[in-house]
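Student: Next comes the sequence, and after it the predicted model I'd like to discuss.
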Amino acid sequence: MKITLPLLLFFSFFNFSVHAQYESNITYGLKFGALHSSISNLPESIKGRDNTFDNSVMENKGTYGIEGGFFLNFKLHDTRVAIQPEILFRQSGEKITYRDALGKKFDLGLHYSSLQIGALYKLYPYEGLNFGAGVFYGINLSPNNVTYTSNEANGMYDVATRQFYIDGLEGTDDFALCFALGYELHSSIHFDMRYYLGVKDMVKSNASSFQFIENQNKSSVFCFSLGYSFHQW
């Protein structure tokens, strides 16, 4: 299964870190946050070769979602450096709005749930203030979760059109760089702001569709989260 390798890497790192406790101070906890996500170049992929989209406007709107899960924090002995592996559940995606000169309008939504596995390298320049950078691999758990609503014939054709987009656009796994700014209070409360920059095409245009053009559709996610550590350094 595609989930096996990322999980093996995570738990291998965890096992190594546990054996190195004499060199590290370890905390663990939970975090939960709200996010805004978008996927680049979707209008270009969707318009493709279909001439019925001439004289129209199609825009990315982005969508709001959540992110939360489990983290471990290994602070290296006698340093201001920590390594923080995480396993997170995320809901994200994109919303596309369309309108044309004839008055037709529709909203297309890609709603992805994913398991995010990754780690941050964190620096603590002053007390709980920290900066982090790392990588995350996202396993797409709902690659065909698509919504479609329109004003065409009072939505009579929405179900069939939604299936057309499900067949033509398939969500894939994601790989992203992460940049973080946070602060950790002495009461074990953590605040965290992050930007995830996708570096991999995460929407596959299936060859069975005559309309869509394969393009580089990369994720972009801003997230603010609150965490709690069960053990302090």
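Tutor: Received the coordinates, thanks.

Student: Only C-alpha atoms from now on, for both contacts and neighbour counts.
Tutor: Noted.

Student: For stretch 194-209, give me every contacting residue.
Tutor: 45, 167-181, 212-224 (C-alpha atoms under 8 Å, 6 or more residues apart in numbering).

Student: okay, pairing it with this:
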Amino acid sequence: MKVTLYVFIYTFFFTSSFYAQNQTNITYGLKLGGLYSGISNLPENIKGRDNSLDNSTMETQGIYGIEGGFFVNFKLHDTRVAIQPEILFRQSGAKVSYQDTVGKEFDLGFHYSYIQLGALYKVYPYEGLNLGFGAFYGINIAPNAISYTSNQFGGMYDVATRQFYQDGLDGTDDFSTCFALGYELHQSIHFDLRYYLGVKDMVKSNSASFQFIENQNKSTVICFSVGYSFHQW
């Protein structure tokens, strides 16, 4: 995490100095959008808990969330290039749905929240149309945000089972690459479509006594947002 913070700070100050030397146009603003996210290999983690799950079906489904925050856009003078550092809040995760042959059903939800730090390198091939590539480090501020609901005994034991999963599985920080397609209007409004691809394990299995299997659980996020740039600095 420290390395990512250093990179973010370096990018910010490097582009600031570039502004002083090259009269870079700098704007800042806010953005907010909706997203659809998923986490890979969750059934493989959970099936280690109970061998009877072999006679069951367990599927991972994506969930909806939000992403929004603050950005600074550094457009380099006399170029079609910009660097855009961002600080964002994100809610994302996934849901696992289980069914077996005796009628047991449950939904296990992973509802993580992150502070995202990162930056995009953006190219403007035509007017406000832009393509971006970058990386973001997500600090997980809700590592135990797991929900559990079942059809067993009217949900009598759902609280205890949820605690079992919360004790056995921890959400960790996330690191992802980002690919973006956007368009900026002259009225300071811009639209942004992004795809985030996680590159590190972001769910940790705790003590072996929980019988969970450790896997590489990586995130995927598709996000569409609307932003507003206030003015130039």
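Tutor: Right, received. Where do you want to start? Not measured: the values here are computed from a predicted model.

Student: Can you give the structural similarity as a TM-score?
Tutor: TM-score of the superposed chains, computed with TM-score structural alignment, normalised by the length of structure 1, equals 0.95; 231 aligned residues with a C-alpha RMSD of 1.5 Å.

Student: that older thread, Provide a PyMOL selection command restricted to the buried entries of the contacts of stretch 194-209 of structure 1.
Tutor: Filtering the contacts of stretch 194-209 of structure 1 down to the buried ones (16 or more other C-alpha atoms under 10 Å) takes a single PyMOL command:
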select buried, resi 45+168+169+170+171+172+173+174+175+176+177+178+179+180+181+212+213+214+215+216+217+218+219+220+221+222+223+224
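
Student: any idea where the strands of structure 1 begin and end?
Tutor: 24-39, 56-60, 63-76, 81-100, 105-126, 129-140, 146-150, 169-171, 174-184, 189-198, 203-205, 219-229 (DSSP state E).

Student: can you list these in JSON lines and add distance to Phe10 of structure 1?
Tutor: Output for those, formatted as JSON lines (distance: least, C-alpha to C-alpha, whole Å):
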{"stretch": "strand 24-39", "distance to Phe10 of structure 1": "14"}
{"stretch": "strand 56-60", "distance to Phe10 of structure 1": "34"}
{"stretch": "strand 63-76", "distance to Phe10 of structure 1": "11"}
{"stretch": "strand 81-100", "distance to Phe10 of structure 1": "7"}
{"stretch": "strand 105-126", "distance to Phe10 of structure 1": "7"}
{"stretch": "strand 129-140", "distance to Phe10 of structure 1": "11"}
{"stretch": "strand 146-150", "distance to Phe10 of structure 1": "31"}
{"stretch": "strand 169-171", "distance to Phe10 of structure 1": "24"}
{"stretch": "strand 174-184", "distance to Phe10 of structure 1": "15"}
{"stretch": "strand 189-198", "distance to Phe10 of structure 1": "19"}
{"stretch": "strand 203-205", "distance to Phe10 of structure 1": "25"}
{"stretch": "strand 219-229", "distance to Phe10 of structure 1": "19"}
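
Student: among the ones you listed, which is nearest Phe11 of structure 1?
Tutor: strand 81-100 (9.6 Å; C-alpha to C-alpha).

Student: next one: that closest one to chain centre, how far?
Tutor: 2 Å (C-alpha atoms, centre = their mean, to the nearest Å).
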